[in-house]
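*Asks:* here is my input; please provide its structure:
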Amino acid sequence: MSDTQTMIENRPPSVAALFLERVAKTPDAEAYRSPVPPPSGQGPDEWRSLSWRQAAERVDAIAAGLIDLGVRPEERVALASGTRVEWILADLGVMCAGAATTTVYPQTNAEESAYILADSESRVLIAEDAVQLAKARERRAELPRLAHVVVVDPDGAAPAPGDPEGWVLSLADLEKRGRARLEQHPESVRERVAAITGDQLATLIYTSGTTGRPKGVRLPHDCWSYMAKAIAATELVTPEDVQYLWLPLAHVFGKVLISGQIEVGHVTAVDGRVDRIIENLPVVRPTYMAAVPRIFEKVYNGVAAKARAGGAAKYKIFQWAAGVAREYAKVTQDNFRRTGRATAPFGLTARHKAADALVYAKLREAFGGRLRAAVSGSAALAPEIGYFFSGAGIHILEGYGLTESSAASFVNPGEAYRTGTVGKPLPGTEVRIADDGEVLLRGPGIMAGYHGLPEQTAAVLEPDGWLHTGDIGELSVDGYLRITDRKKDLIKTSGGKYIAPAEVEGQFKAVCPFVSNILVHGADRNFCTALIALDEPALLDWAAEHGLGGRPYAELVSTPEVTELVQGYVDRLNQGLQRWQTIKKFRLLPRDLDIEHGELTPSLKLKRPVVERTYQDLIEDMYAGSRES
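*Replies:* Below you'll find the predicted structure:
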């Protein structure tokens, strides 16, 4: 048996146990950093650190406080908060109490929040602030099992007339109760952790489905313990790394990063404010981070827009450098695959060195200057964007997984990564491709099932443990997986041709620096069309340069000049597509797609049915007068 197999098979039953092991191993090492805004609100944040010992003191207090509130093993404690260090401490506190965390996105409205709290039968809600408290208070009549709301930021979140006694308390109050309990029963938390079995429920994550009510995915403690050990076995991260964590922790992708960090023991800087990413990167100077493709697309569009604003000569240099980056990445990756060495011909290497001095070095500095690798997941990254960053020295390792598989089932292996694939399965995870091309997974990371939905569980989880992912994919002979599309998203035209819309959409994002979101439509139609939302800052910059400055986005997208601009990029896209894949018509949307209107999931995935319903009139207008066959 290999060392990796031994490490994975001899894993403890829970991340709670792993956390206690980590604290015992490196009590005084830095565990977390988090920003504290200046009292005046002006100037840079101060970043404060917690050692593993300090983190454990707070985790113990939270766990003991929950036990004092009467929370029993496997009972649910909901967490409705943005990404912040208190989220991690609270989640660990829930697990160390033997209970289970129900994750709730802070953007979720009161109605859906109440549904999740009721369906999960959550006994306690840990709410970030007065806004999250208000949602629970508004729907309290529907939540008879919700005994307490613990508020992290207590400003404006005092108990109100009509609240049951003790219903609202602050996180500080909870920790105070916990410390008092530990004085009386010092082993109460350790006893709970020792009693946890691998099959006990640890986390209930509600999938943000494109239709109907979200389903609660039941992930037992063993899923997270396995993920922690499997991530460590990949050796992608080391104890010396500094991770920048901004992803929503209510999402499985963010959650799995916590488990991996505890096993490896590196520092994590935590700040979920997406609008501060660009500002934080040079301060945190991460060596490792994870993101969704939309972030890399926005960075790429921003760099292109900045170059364009610098004048024709500067933009020409950027376009040349982008081409060199892609060529260099493709050649070096191909050579590494064949020979084990990432080499390139002398002429290409010389051009790459010149482009590095002019463009790539500045881009790496924007990421903090120390980034070894970035993991991309949750949706497909357009390969041409991946090749651009790869050639610029920012190595994006695509990964793949689902909520139902605890997020990380595949990841690209370090130096041997291949842009356009999601890499190889994590140690201990099995994969096979069904006759219809669907990817099937089996292993310790697979869910126990959907909460209270046995029929829906049986529809995706076979008795022998194989999970139907709903994704179509291809495996290379040496085990790299390429996802081609969602099974349900494949388009069949009225002419009988199958089209993977995500593939076409990804190619458009690579050729058009102005695009924010695109939806390709064509199911049961005789040609393909597209709904396109543009990146507002990039468009406004372009407009200022072309005599259209001062006009709002919605007005600009209705002008012939902008339509002509986008048409040029659509024409470029079509040149590389099969005839039946080409975009014959498109419409520009009056605003970008967003989470608030329900068109994107909180992890920024496109909700196709919602977008198609919202803009049905634009779709029908594109097909008006055409002969449907």
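*Asks:* please make it C-alpha for all contacts and neighbour counts, starting now.
*Replies:* Noted.
*Asks:* helices or strands next to the helix or strand harbouring residue 180 in the packing?
*Replies:* Under the criterion of DSSP states H and E, residue 180 resides in helix 171-184. For helix 171-184, the elements it packs on are helix 52-68, strand 148-151, judged by 3 or more CA pairs under 8 Å, 6 or more residues apart in numbering; DSSP states H and E.
*Asks:* and after it, which helix or strand comes next?
*Replies:* Helix 171-184 is succeeded, C-terminally, by helix 188-195 (DSSP H and E).
*Asks:* helix or strand next in line after that following helix, which one?
*Replies:* Downstream of helix 188-195, the first helix or strand assigned by DSSP H and E is strand 201-206.
*Asks:* can you redo the helices and strands packed on helix 171-184 as a markdown table with distance to residue 463 and mean neighbour count?
*Replies:* Below are the helices and strands packed on helix 171-184 laid out as a markdown table (distance: least, CA to CA, whole Å; neighbours: other CA atoms under 10 Å):
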| stretch | distance to residue 463 | mean neighbour count |
| --- | --- | --- |
| helix 52-68 | 35 | 24 |
| strand 148-151 | 38 | 24 |
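*Asks:* please give me the structure for this one as well, since I'd like to look at both together:
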Amino acid sequence: RDRLPAVRCCVLLEGEGDGDWALSFAQLVARGKEHKARVPGDLQQRLAQQRRDEVSTILYTSGTTGAPKGVMTTNDQFIFAAEALVGSGLFARDDTHLLFLPFSHAFAQVIKVAWFGSGLQMIYAESWDRLVDNAGETGPTVLSGVPRVYEKAFSYAVADGLAEKGLSETLFRVAMREFEKYAEAKEKGQSYSSFAFELARTLVFPEMKEALSKRFGGRIRTFVSGGAPLEQKIAIFFDLLGFDILEGYGLTETIGLTSVNLPGQNKPGTVGRLLPGVEVKIAGDGEILERGRQVMRGYLGMPEATSEAIDAEGWFHTGDVGELDIDGYLRITDRKKDLIKTSGGKYIAPQAIEGALKTMSDLISQVVVIGDRRKYVSVLVTVVEDQAKKVAAEAGEPASSYRDATSSKAVRARVQDAIDRLNATLPSYETVKRFTILDRDFSIESGELTPSLKVRRKAATQKFKAQIDAMYDAESHH
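*Replies:* Here you go, the predicted structure:
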């Protein structure tokens, strides 16, 4: 209490308060009833005095590119979000929505106002780890999540298929080979057909759809993805199985809302069309600029940072690089600050390489691309512990811990194979020359992941500096 002089009172959701500075939830309710009886009409009066342009909430940026900044979010931004999401038909009254993101995240705040605006039923997941179990228990129709949720679902689907025996396994391998060709064609805007692909569509993919649907409670029809870029191959996979996986785009500064794909108008690989009232223009260097009711008031106590972010004409500079296609769909290519320039002068978008490598193997958990002002590209990799132990054991290298598994020759060979397949799709200056498997996975607690499971690039590169430098030492043989 002494260290928080500006805080008048705090409310405990669990446990007993002291009735003075720390109130239990029950004490808060009792105080409210007492106040209402003493000053009737006070709440109505305060509500009537609320203005649209007043600051309602301060949300902090995730700090992936530096220190978190307090974003002053107004009442009108929230009203805009409710109107846009309910008006677009993305959420309806008869939906049941499962949410696991914390309310400190703009994406969760947007879902919250869509809930108030549409009257849908909201389910809170107990935690990120229990998300799939909770979906199985509650049967939601809509799930909003970050790409990590869908990457894991994809990996599980592949692992389940590979665990089959005999003819089923053979069919599954053929199906996944055909899916790779189909996805490659879709990414280039081409169509793909073959006898084997049609066979997979009849025999394999419907079973995968049923298994995935069951995994999420059996009623799911829509997955919404935001908070970070979704790898196009994963969007194509869900789409092929017949699910709506709708990717949207927005930043904390724009109340998480700029554009979104809608059911029946979904274009995988893009973040959808602009929401009504949102203006976007692409600057000369490819940066996305936006203007409209969705833009914040400014950064709390940071007037210089605010005027850097919002120019004199009211355009907010997002720091993301992207383009609008002929149909008005927005495509994000990378964070401007994340672009890597090799010592050969070539610019590389690391997120694209990281996302692609994660889809190459169900063994890979996280990837960080290194290469800024370096002679070549290398990667830090973490693995999925259960999968790594399994691969090691099958190769006669039993591993009792995560660390043991990472030193298994078979695990290294599997990662190398994924990198080789990725490299075959990349221009030579983007190919990954070396890799290091780290001896533990990233986590929110250890500081490499944000609460929305995005990698804090700066934290990871500082923490594993020795491993990174070793990949560029002349005598290194990773």
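*Asks:* can you give me the TM-score here?
*Replies:* The TM-score (TM-score structural alignment, normalised by the length of the second structure) is 0.93; 476 aligned residues with a CA RMSD of 2.4 Å.
*Asks:* ok, back up a step: looking at the helices and strands packed on helix 171-184 of the first structure, spot the one closest to residue 474 of the first structure.
*Replies:* Nearest of those to residue 474 of the first structure, taken as CA to CA: helix 52-68 at 42.0 Å.
*Asks:* next one: the closest one to chain centre, how far?
*Replies:* On the basis of CA atoms, centre = their mean, to the nearest Å, helix 52-68 of the first structure sits 27 Å off its chain's mean C-alpha point.
*Asks:* onto which residues of the second structure does it map?
*Replies:* Alignment of helix 52-68 of the first structure against the second structure: no match, by TM-score structural alignment.
*Asks:* go on, stretch 392-411 of the first structure?
*Replies:* So stretch 392-411 of the first structure is aligned with residues 241-260, judged by TM-score structural alignment.
*Asks:* quick revisit: superpose on the second structure and give me the mean offset of the helix holding residue 180 of the first structure.
*Replies:* Once fitted to the second structure, helix 171-184 of the first structure is off its aligned match by 1.3 Å on average (mean CA distance after the TM-score superposition for the first structure).
*Asks:* now what about that helix, what contacts it?
*Replies:* Helix 171-184 of the first structure has contacts (CA atoms under 8 Å, 6 or more residues apart in numbering) with 58, 60-68, 126, 150-153, 188.
*Asks:* now the angle from it to helix 188-195?
*Replies:* 80 degrees (axes from the mean of the first three to the mean of the last three CA atoms, to 10 degrees).
*Asks:* quick check: buried residues in helix 171-184 of the first structure?
*Replies:* By 16 or more other CA atoms under 10 Å, the buried positions in helix 171-184 of the first structure come out as 171-179, 181-182.
*Asks:* want to try JSON lines for those residues, with distance to residue 111 of the first structure as columns?
*Replies:* Listed next are these as JSON lines, based on distance: CA to CA, whole Å:
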{"residue": "171", "distance to residue 111 of the first structure": "24"}
{"residue": "172", "distance to residue 111 of the first structure": "28"}
{"residue": "173", "distance to residue 111 of the first structure": "28"}
{"residue": "174", "distance to residue 111 of the first structure": "27"}
{"residue": "175", "distance to residue 111 of the first structure": "30"}
{"residue": "176", "distance to residue 111 of the first structure": "32"}
{"residue": "177", "distance to residue 111 of the first structure": "31"}
{"residue": "178", "distance to residue 111 of the first structure": "32"}
{"residue": "179", "distance to residue 111 of the first structure": "35"}
{"residue": "181", "distance to residue 111 of the first structure": "35"}
{"residue": "182", "distance to residue 111 of the first structure": "37"}
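*Asks:* and the longest strand along the first structure, how far from the second structure on average?
*Replies:* Across the first structure, the longest stretch assigned as strand under DSSP state E is strand 467-475. Its match in the second structure and strand 467-475 of the first structure itself, once the structures are fitted together, sit a mean 0.6 Å apart by mean CA distance after the TM-score superposition for the first structure.
*Asks:* would you mind giving the residues in the second structure matched to that strand?
*Replies:* So strand 467-475 of the first structure sits over residues 316-324 in the second structure, by TM-score structural alignment.
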